[in-house]
Structures are given as C-alpha cells and as structure tokens.
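Student: Structure here, sequence nowhere to be found:
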C-alpha cells in the first residue's frame, strides 16, 4: 500500500501520517510507503526519520510527475490555501485550491489509464470544509444543516472547496478514481502558531491565554460555531477514507460528501470554559474587538448539523468543550494546572 498525503507537514497532515504509521495499515493492507508532500518539509521531524516515509518538497503541481512515477493506492489531499488568504488574494486561492486539485485529479486519471482502468481504482480523500455553506439572502440556511442542504458559499475559500467537491464527484462518476469528500468543521484547539485561516481565532483565544499570551476575539461572543478537536478530525478523515461503499450500516452510502461531526458552542461558552478550567488571570488575557471582515466569513457558516451520515460510519462529536480544552492541555504538556 503506497499512500500520498498532500500537505503532509501541515497541522493535520502530520497527525494523519502519525496515525497511519502507528497502526501500520490502511483499509486492512500493510502500508509499504508513505509519501509526505508539502511546500516545505521538516527534516527534524520524527516522521522524516521513519523507515516507511518519503518526503517530497516543493509546489505540488510541479512535483506530481515524481510523486506518481510509481502508482499510488491512495491520496489524502489536505494541501490548501486557507480562508482569509483566499479572500485577500483571489488568484492565490484559485491556484492553491482549484488548479492544484484539478492537476492531482488528472494525474490520478492518467494512472488509471496506464493501468487499463478497472479496479482497484486509486482512492482520493478530499478534505473540504464547512465553509461551502453560507446563508444566501434569497435562500437562507435551514436551522439544521445536512448533506442535502444546498451549499451557497459566501467566501472565496468556500467556493473553491465546493468546486473541488464537484470535480472529485465527476472524476469518480466517470470511473477515473474512487473519490470521497470529508467536510471538516473548524478544528480547535490547534496547537502551534496561528495561521491565516479566518477561523484561526477559535484556537487562538484558548491556545494563547493558556500559554500566558494575550489574544483577540474578533467576533461577537454570541456567535455560535461548529468545532471538532484534532483527534476527532483525524479519526473522521481516516474513517471516510477507509469506508467500504454500500447502503449497509457502517458503509459509505451514495456519493455525497460526509459532514464530519461537530460540537456546537458559542464563543461566550468557549471563553467561560477557559475561565472555569484555567482561572480568571488566564481568561482575562482575551480581549473582544470585533473585526467585520472576520465576522462576515465565520458568521456565514452554519453551526447546527444533522450528522446521521457520519454517525452511520461510527463517528461522534466531542462531548463538550471542556473535554476539548483539557485534551489540548494534555497533548501540549501545558504548565497550566487545570482546575
């Protein structure tokens, strides 16, 4: 089993790679090679030193001939330009999301053609986003969203992800590959440095205060959001990738994307949890200063989901936000002594 992870040294890429190496199998078959492709790799990472890992650095589109010089059995496509940078730079978003994904799909299509078609087709897991949804004035979102809700994105990032979803569906329909789409909720709490995602503050207002640093909350604290912890997100990505197809329970029915399970909380509830777990001095490091640009993007995303499709695959949301915060503290070895 030869597996390619794009964005392999990103936040989720490292964790998906680590999970695969820990188990040593994918869809019941031993992993022989794990290719980690990213614009910038990390020679000091334990992943790089693993005997099954091969790293490829550079622009994904340019490196595809090298990456697919030998057939791959599966691709977990996590590489992407993120929301705020896509809104700021339209061309960057189209190139980093749509054009790169199309190039990857074409490369897998060529692999299938070289093999004479038929099964097994190369598997592609595309990581999409809750940002494909938005409330159009002519078609407001329902109170509860599921996979049958019409996506009407209100950001360039969401539009690009939706375009890619449709490309994956079409290449799958035509028999070029076996494509699946997992729509990710906002992942929090992300450790490490802030990124350019509009939703990055949802990690920052917890992560930075727990590290003794100030943080700014750029939205009204009454805003309700759909979150998933890093472990639940990684589990969802791999479950959708590995699921057998079919109408039976536990299988991937139909060709629709899967909305990964979400914990729905308000920003006020997040901050109250931080105060309860870490104390007043930590929570007081957060300042509320609304930013209309951030509110326009994040506020357009739905917060309440019907997750029956994910539940049929055995996926469940985080039980509460306190468990997410405590999980972050445990994973990062924080010096904060939780209450």
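Tutor: Structure's in. What do you need? The structure presented is a predicted model; accordingly, all values stated were derived computationally and were not measured.
Student: Going by C-alpha atoms from here, please, whenever you check contacts or count neighbours.
Tutor: OK.
Student: since we're on residue 45, how many residues are nearby?
Tutor: Residues within reach of residue 45, counting by other C-alpha atoms under 10 Å, total 11.
Student: same question but for residue 210, I mixed them up
Tutor: Residue 210 has 25 nearby residues by other C-alpha under 10 Å.
Student: hang on, isn't residue 301 packed against residue 131?
Tutor: Yes. Residue 301 is in contact with residue 131 according to C-alpha atoms under 8 Å; the separation is 5.9 Å.
Student: The two: which is more packed in?
Tutor: Neighbour count, other C-alpha under 10 Å: between residue 301 and residue 131, residue 131 has more, with 28 against 25.
Student: Contacts only, for the more buried one.
Tutor: With contact set as C-alpha atoms under 8 Å, 6 or more residues apart in numbering, residue 131 has these partners: 153-155, 157-158, 161, 300-301.
Student: one more time with 10 Å, if that's ok
Tutor: 83, 151-162, 183-186, 297-298, 300-302 (C-alpha atoms under 10 Å, 6 or more residues apart in numbering).
Student: How about residue 4?
Tutor: 17, 33-37, 53-55, 67-68, 72-77, 124.
Student: ok, second structure coming up, stack it against the first:
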C-alpha cells in the first residue's frame, strides 16, 4: 500500500515523510508500506521506502501514473505560494486550482476512497472579521492565492460528500520558524525576523509591529497533519474544513521573545520598513481563531511563542 505526498521535496512535505517513516502513525491512520513524493525536485529523505517522482500536478497523464489503485492516502501540500500566485496569476491557477482538481479526479478513480488531506491557508479569509474568527464564518479571500485555496476547499468537501474521497481540509497557521532561505510567500518575513537575527544576519519586517499573526511551530503542524490523516471522518460530521490550532502573537510580541532568548544585540538585527504589497496581503488575514472543535478532535497547539523560538534555536544547535 502507498501513501502519496505532493510537495514532498519541500520543507513541510519532507518533514511529514520523515516523521511518518520514523514514528508509529496513530490509530486510524491508513496503512502504507511506502511513500511516493511528488514534486518538481527529488525528496531529500534518504530511505528505501521513499520513491521520488518528478512532475507537474497539473499534468493529468502524470498524476494518473502516480495515483495507482494501491494508494490509500494522499497528502496534497504542493502549491504556488502566496506572493508568487499574486504576481503570476496563470501559474497560480494552473497549480493551485487545476492541479488540485486533477489530483482529486485521479483519486476519484481509486477502488476505495482514500484519505485526502488538503493543506489550505488562512488566506481564504478577508474583509471585515471579528477579533476571534469562528469556524463557520464565510470566506472572502483578498488574494489570488486565497481564492485558489478556497476553491480547492470546496472541491475537497464536495468530492467527500459524493463519497469519492475521505477528505480533510487543514487551514495551516503561518509556520514559524522555517529553516533555510526566505521564499516567495507573503508570510516569509515571520520566520525571517527570527531566523536571520539568531544567525547574526539583518532582517526587515514589512508590516506594523501591532500586526497579529496566527502561528504554529513546524513540529506542531506536522503532528496535526498526521492526526488529520488518522481522525475518523465520521466525527467531522460533514464539516471537512478545520482551522488548525495556532497561537495569536503580534509582531511586537515576537520581537520581545527574540530579545528574551537571543538578547538585545540579536533583536537589533531587525529593522522596520513597511512594504505596501506585503501589508495588503498579510493585513487581510485574521490573527485569532476559535479552535474549540479541532482541539476537541485531538489536534494540539504550541504553548507560547518563547517555546517556539527556543525549539528552533535548539534544533539549529544540534
């Protein structure tokens, strides 16, 4: 039996694959003996149980060659990120919308409805929102990326309603701190203002310090994605979309944590220079959510932002 991870060469996909292979998956998780990574590059996880397949998920012939009858679960993490999707509309639509439908159509042909975990985004929200966003509020995306993710959510829910898949939509918090280099995501600065200063490198914050962000550490997001694959679909009661738990933190609070842990000289590496393009996208996102239902279903959250920074620092020192 196989498990497929799109975006398997990326930061999140590679961590998911590595964790699934090293830890015993929870009860209810689909059985698998190998994992297929689908991406534009090879998966960095070195394990004989991992097969890297390189190709574009918008290519139906390619996707159909990967989604074979022995696939029991699909994690769909591949996406053109927010900044690029806004700048390159056609590319974003081809991958984020057309690619998602192509993958769903291939899953629909399987003899048994697979678990299908779709990584969505807070970018589906926009407009006037309450301070704490309830789970059932209507989405009103203010970016092409958010619109593409919202359309993907609707497809996953409808394919689940029809019994073609056993879908779960996970709206991910902004993941902090991501190691490596910045990417084209509008939220990339959220990791950069922690990661770079801890390495002694200058970083620029493009949004006001009062900006609220909904954040989660990489380890907690991976744990929640795996739990999403294991949770009983009947317990979702037809509500397949979940706002994964995070913590609400302002940029000012993030910088205060950085100073407590790294010292004033580390905090001094961050300068403030607002970027109107980034602000327009990021300020449309909500900063706090009612996540009582996901928590009742067994999903978890980080304790506080100090622990997130400490965890990253310890990982980098290993």
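Tutor: Received the coordinates, thanks. Small disclaimer: the values here were computed from a predicted structure and weren't measured.
Student: Once they're superposed, what TM-score comes out?
Tutor: The TM-score (TM-score structural alignment, normalised by the length of the second structure) is 0.95; 315 aligned residues with a C-alpha RMSD of 1.5 Å.
Student: still on that earlier bit, quick one: which of the contacts of residue 131 of the first structure sit in helices?
Tutor: Those of those mapping onto helices are 83, 156-162, 297-298, per DSSP state H.
Student: neighbour-wise, which of these leads?
Tutor: residue 157 leads those on contacts (other C-alpha under 10 Å) with 29 neighbours.
Student: what ranges do the strands span in the second structure?
Tutor: 2-6, 34-39, 50-54, 71-76, 115-121, 166-172, 174-175, 203-205, 212-216, 241-243, 247-250, 270-272 (DSSP state E).
Student: Adding distance to residue 28 of the second structure, write those strands out as CSV.
Tutor: Below are the strands of the second structure laid out as CSV (distance: least, C-alpha to C-alpha, whole Å):
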stretch, distance to residue 28 of the second structure
strand 2-6, 14
strand 34-39, 17
strand 50-54, 22
strand 71-76, 12
strand 115-121, 11
strand 166-172, 13
strand 174-175, 26
strand 203-205, 42
strand 212-216, 24
strand 241-243, 18
strand 247-250, 27
strand 270-272, 45
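Student: and of these, who's closest to residue 128 of the second structure?
Tutor: strand 212-216 (14.7 Å; C-alpha to C-alpha).
Student: for the closest one, packing partners?
Tutor: Judged by 3 or more C-alpha pairs under 10 Å, 6 or more residues apart in numbering; DSSP states H and E, strand 212-216 of the second structure is in contact with strand 166-172, strand 174-175, strand 247-250, helix 251-262, helix 305-317.
Student: against the first structure, where does it fall?
Tutor: Across the first structure, the stretch matching strand 212-216 of the second structure (TM-score structural alignment) is residues 224-228.
Student: quick one: what's aligned to residue 319 of the first structure in the second structure?
Tutor: Using TM-score structural alignment, residue 319 of the first structure sits opposite residue 303 in the second structure.
Student: Next one: the nearest residue to that match once chain neighbours are set aside relative to residue 225 of the second structure, how far apart?
Tutor: Excluding its sequence neighbours, the residue lying closest to residue 303 of the second structure (C-alpha to C-alpha, 6 or more residues apart in numbering) is residue 247, at 8.0 Å. Look at residue 247 of the second structure and residue 225 of the second structure: by C-alpha to C-alpha, to the nearest Å, they are 17 Å apart.
Student: what's near enough to touch residue 277 of the second structure?
Tutor: 83, 186, 206-207 are the contacts of residue 277 of the second structure under C-alpha under 10 Å, 6+ apart.
Student: how far away is it from residue 204 of the second structure?
Tutor: From residue 277 of the second structure to residue 204 of the second structure the distance is 14 Å (C-alpha to C-alpha).
Student: Could you do residue 133 of the second structure as well?
Tutor: 29 Å.
Student: Likewise for residue 269 of the second structure?
Tutor: In terms of C-alpha to C-alpha, residue 269 of the second structure sits 8 Å off from residue 204 of the second structure.
Student: so which of the strands of the second structure gets nearest residue 297 of the second structure?
Tutor: strand 241-243 (10.2 Å).
Student: That closest one: average distance to aligned residues in the first structure?
Tutor: Taking mean C-alpha distance after the TM-score superposition for the first structure, the mean distance separating strand 241-243 of the second structure from the aligned residues in the first structure is 0.5 Å.
Student: Can you give me the stretch of the first structure that that strand aligns onto?
Tutor: With TM-score structural alignment as the criterion, strand 241-243 of the second structure aligns to 257-259.
Student: Leaving out chain neighbours, which residue sits closest to the aligned residue in the first structure for residue 316 of the second structure?
Tutor: If you follow residue 316 of the second structure across to the first structure using TM-score structural alignment, you land on residue 332. In space, and not counting its chain neighbours, residue 332 of the first structure is closest to residue 191: 7.3 Å by C-alpha to C-alpha, 6+ apart.
Student: which residues touch that neighbour?
Tutor: 11, 203-204, 206-208, 230, 328-329, 331-332.
Student: Please identify the residue in the first structure that aligns with residue 180 of the second structure.
Tutor: In the first structure, residue 180 of the second structure lands on residue 192 (TM-score structural alignment).
Student: same question, residue 51 of the second structure
Tutor: Match for residue 51 of the second structure (TM-score structural alignment): residue 54.
Student: burial count for the nearest residue to that match once chain neighbours are set aside?
Tutor: Spatial nearest neighbour of residue 54 of the first structure, excluding adjacent residues (C-alpha to C-alpha, 6+ apart): residue 35 at 4.9 Å. When neighbours are counted by other C-alpha under 10 Å, residue 35 of the first structure registers 20.
Student: likewise residue 312 of the second structure?
Tutor: By other C-alpha under 10 Å, neighbour count at residue 312 of the second structure equals 20.
Student: which non-adjacent residue is nearest it?
Tutor: In space, residue 312 of the second structure is closest to residue 177, 6.4 Å off (C-alpha to C-alpha, 6+ apart).
Student: residues in contact with that neighbour?
Tutor: Going by C-alpha under 10 Å, 6+ apart, the list of residues near residue 177 of the second structure reads 188, 190-195, 215-218, 308-309, 311-313.
Student: Give the buried subset of the residues you listed as a PyMOL selection command.
Tutor: Per 16 or more other C-alpha atoms under 10 Å, the buried members of the contacts of residue 177 of the second structure correspond to this PyMOL selection:
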select buried, resi 188+190+191+192+193+194+195+215+216+217+218+308+309+312+313
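Student: Of the contacts of residue 177 of the second structure, which are reproduced in the first structure?
Tutor: By both residues aligned by TM-score structural alignment, their matches' C-alpha atoms under 10 Å, these still in contact after alignment to the first structure are 188, 190-195, 215-218, 308-309, 311-313.
Student: that older thread, now for the contacts of residue 277 of the second structure, which pair is the farthest apart?
Tutor: 83 and 207 (14.8 Å).
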